[in-house]
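K.L.:
turn this into a structure:
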Amino acid sequence: MAVEAATLSQGLRASFRTGRTRPAEWRAAQLKSLVRMIEEKEDDISNALNADLAKPRMESYLHEISLAKGACIFALKGLKNWMKPDKVPAAITTFPSTATIVPEPLGVVLIISAWNYPFLLSIEPVIGAIAAGNAVVLKPSEIAPATSSLFAKLLPEYVDGSCIKVVEGGINETTSLLEQKWDKIFYTGNGYVGRIVMAAAAKHLTPVALELGGKCPVIVDSNVDLHVAVKRIAVGKWGCNNGQACIAPDYIITTKAFVTELVDSLKRVLVRFYGEDPLQSEDLSRIVNANHFNRVTKLIEDKKVADKIVLGGQIDEKQLKIAPTVLVDVPLDTQLMIGEIFGPLLPIVTVEKIEESIDYINAGTKPLAAYLFTKNKKLQEDFIANVSAGGMLVNDVALHLTNPHLPFGGVGDSGIGSYHGKFSFDCFSHKKAVLVRGFGGEANARYPPYTVEKQKILRGLINGSFFALILALLGFPREKR
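P.N.:
I've put the predicted structure just below:
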């Protein structure tokens, strides 16, 4: 595979060097083809997502298919403006001149995607890479084999196969790909593999974008519309792939005085959403595979954790399903409270005063997303000012990623870089500084031999003195020819 990966990389680099991917017409043609692919193959995409995750058709459309199509259309509308050089002011020291920032494609990029949203998290970075004019290799996740196979089948039918490739496979194939030199690597997944990707990239000084995760907190104040808040939390947790989402709520923080009311509301809403026996609900995704099912079940098999379950906890190994599970005041030294859950378990941490929640969040690693439900404007202001997260949302969860005008990405342990909308274009572009001067406007003061008079003029220029500029343009002190 190492030889094949090298050949693949070299072939794409040769295609890129022909300039094939640079014209706006080529970029737009690929994006239009992707829109057509999504429209024509919606059933195939839904079937693949159902095969990989038992994902309900409505969830597949809302959370993956519609967002992917929307990203394509947004890029098509903005492409020509995004590609234009950005004019910026020229400095007095370079007068007369023009200065621009020219976006140019990085070259040949590698995109390694995740299994939990295997269609959207594969295609959206590809959209950005194409819009920016790059040649692309997509490595879908082998943990979602049906979607990976679908990409391998469909993309060659719809896009330029000389510049856009799909590589299927597991660890061996990914390792071989990482051994090659790329102009950028975009990885979506967990921090453990993220470190492996960074180490491989460092050997070639390749820039990376890492879309990771973390323990996304939800602060629930008592001053809130509880019914609305709980519905939004529930659909953001269990309606997003049954908790298998990087921006799904990982835990709730509320006050000891309010926790009983919150739990009771969660019980009512979950029965309404998934019935008395949620394991039989067709609206609840399964755990992706046996390994992840065993990982999540072990979290609640811990005696210190099992005693804290106040709702749910049922499992069905045959279906790989775990019911929505709520826990209260789980010991902080358990694995459930230490690592990212990435499943249908929702622990609730209680504090005496809701203001303590900000310090609790800041004591841990920076999350990919942080959420707050409150009508208290002061609490909202403190939350926005003092919590560091990749993104945040007040009085809802997850929806910030649907706004293409907002960057989506992590900070610290939750990721490096961002994408979505124009941020995807920027992610795969180099912003090249360009300064253009004519042969006039010579300032003799910049040339040796240096004198006191020249130093005064140069200091004036650096400090923005118009008088010094005039002297420099007039050739003072006079140059002897």
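K.L.:
going forward, measure contacts and count neighbours with C-alpha atoms only.
P.N.:
OK.
K.L.:
ok, for the most centrally placed residue in the chain, nearest residue in space, not its chain neighbours?
P.N.:
Among the residues of the chain, the one closest to the centroid is residue 409, at 3.9 Å (CA atoms, centre = their mean). Excluding the flanking residues, the one nearest residue 409 by CA to CA, 6 or more residues apart in numbering is residue 418, at 4.2 Å.
K.L.:
here is the second sequence; please produce its structure so I can put it next to the first one:
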Amino acid sequence: MTDTLEQDETAASAAAAPEEPDKPARTHDDERTDIASIAEYQRAAFRTGFTRDIAFRRQSLKALRRSVAKAEKDILAAMQADLGRPRTEAYASEIAMLLREIDTTLARLRRWSKPRRVRSPLVTLRASSRVQAEPYGTTLIIAPWNYPFQLALGPLIPAIAAGNCAVVKPSESAPESSTIIARIIRETFKPHHVAVFEGEADVSQTLLDQRFDLIFYTGGTVVGRTVMQAASRHLTPVILELGGKNPCIVTADANLDIAARRIAWGKFLNAGQTCVAPDFILAEASIKDALQEKLIETIAKFYGYVPKDSPDYSRIVNERHFNRLTRLMEGAQIVAGGETDRDARYIAPTLISGLDWSHPLMAGEIFGPLLPIMAYEDLDTELIILKNRPKPLALYIFSNDRATQERILCHLPSGGAAINDTLSQVINTRLPFGGIGDSGMGAYHGKVGFDAFSHQRAIVRRALKPEGSLLYPPYKTPLWVLRRMVRFF
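P.N.:
Okay, here's the model as predicted:
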């Protein structure tokens, strides 16, 4: 049965591919040298309708899955070279999440793609109404360096599933990963369907100068504004997955052993280079010192007393970010960690105390293994302060009191939140992942991702049969009759 389905989908894919008898076949060498041409090439190919076939989309996703699984060793080696990622961590956070997302999409794509019928008002007598998910067209995906495979190929999954063409720009800051991503795409897809461009910021800028139908960007808020400004020139919709200063609030009734373990894991995964990592801890004053000691113990359990020697601890991506982080530590009250090695791009898991809201560490997203711990006396006062700051991508609450949990959730908006845990709101790909305000706009993962890359088209079909004259001039229906009929509109 499966073999038959695969054969049918392969045949459908071949039938759906656009014929271009008057145009020589393009290669990826052409693609690298002429961004404008490949953008136009994809637009022309999309207009043929070859991506609309569901069987073609499924076959494309299966091909991507095979390519990712086949490249497992190379992906893990690239992650080690770029970020010092341990194999287990890299597999779980990159490869496993991609494969699971593809499997989920394949299992549900036919259902997601079906038109959704809605009721028609009485005034459109003998009409049927439906919402049809249709592809936007050509899409641009600009990916960051911190989770280079997941955040480049992850958005590509719903882009393909929704029937779009795509151009992917991996980050130049993770060069080994960028090379593997480019190889996977070039070996899996034809450039009229999915293309890839590597390079520095000038390549990204040239891509942004082109007309796309949707732009998906993951990265920092500053560049996010630049992307949005570029998109506005063509009135192109954008999905921005940005960052934020994610608070982690710990109340006195929390289980400190569990809180320390889950906070330390969420913070020091990938050496803190995670957009949803806890950025700082706001602990109730009565338990602040105890929590601090629990964190010190947990770090030692995770990585040993010399984390530099641990095979499970990552490295800073490059010297520029290393310098930025070490400058942030200058003059800070370090209670644990603080050791650095420039040549190895190593910064130890570091706990910092004695801060207030005016300290440079509290000004912007840290994006590294530095964890400030602040104490509070009155939660309501801190909630007012936090509410006046930019909305974060994530919010973490450690408390056993349901009323306190809900009070914090009610007062502090965020892209996502987890109670008595960290990162789990992202790990569960059945939940939407996205920011709010300065931390981004739009969301993806699962059905939400499919919808994000789809235009929800409203379609009404009416019968060509006689009807009353209520809708048409000259208007003779009294207003009192219309008022009574409002419920039927």
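K.L.:
please state their TM-score.
P.N.:
Comparison of the two superposed chains (TM-score structural alignment, normalised by the length of structure 1) gives a TM-score of 0.93, and 459 aligned residues with a CA RMSD of 1.5 Å.
K.L.:
about what we covered before: the residue nearest to residue 409 of structure 1 - how many residues pack around it?
P.N.:
Residues lying near residue 418 of structure 1 (other CA atoms under 10 Å) number 19.
K.L.:
quick check: the aligned partner of it in structure 2 vs residue 114 of structure 2, distance?
P.N.:
Aligned counterpart of residue 418 of structure 1 in structure 2: residue 443 (TM-score structural alignment). Residue 443 of structure 2 is 21 Å from residue 114 of structure 2, where distance means CA to CA, to the nearest Å.
K.L.:
quick one, helices of the stretch 301-450 of structure 1?
P.N.:
303-306, 335-338, 356-362, 377-386, 422-427 (DSSP state H, counting those that start in this stretch).
K.L.:
as TSV, the ones you listed with distance to residue 5 of structure 1 would be great.
P.N.:
Output for those, formatted as TSV (distance: least, CA to CA, whole Å):
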stretch	distance to residue 5 of structure 1
helix 303-306	45
helix 335-338	37
helix 356-362	42
helix 377-386	45
helix 422-427	24
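K.L.:
same list (those helices) but as CSV, adding mean neighbour count.
P.N.:
Below are the helices of the stretch 301-450 of structure 1 laid out as CSV (neighbours: other CA atoms under 10 Å):
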stretch, mean neighbour count
helix 303-306, 15
helix 335-338, 17
helix 356-362, 17
helix 377-386, 13
helix 422-427, 23
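K.L.:
these: which one's closest to residue 21 of structure 1?
P.N.:
helix 422-427 (13.8 Å; CA to CA).
K.L.:
how far away from the center of its chain is that closest one?
P.N.:
11 Å (CA atoms, centre = their mean, to the nearest Å).
K.L.:
mean deviation of it from structure 2?
P.N.:
Taken over the aligned residues, the distance from helix 422-427 of structure 1 to structure 2 averages 0.9 Å (mean CA distance after the TM-score superposition for structure 1).
K.L.:
who touches that helix?
P.N.:
75, 78, 82, 103, 125, 127-129, 131-132, 209, 404-405, 407, 417-419 (CA atoms under 8 Å, 6 or more residues apart in numbering).
K.L.:
out of these, which end up buried?
P.N.:
Buried members of the contacts of helix 422-427 of structure 1, scored by 16 or more other CA atoms under 10 Å, are 75, 82, 103, 125, 127-129, 131-132, 209, 404, 407, 417-419.
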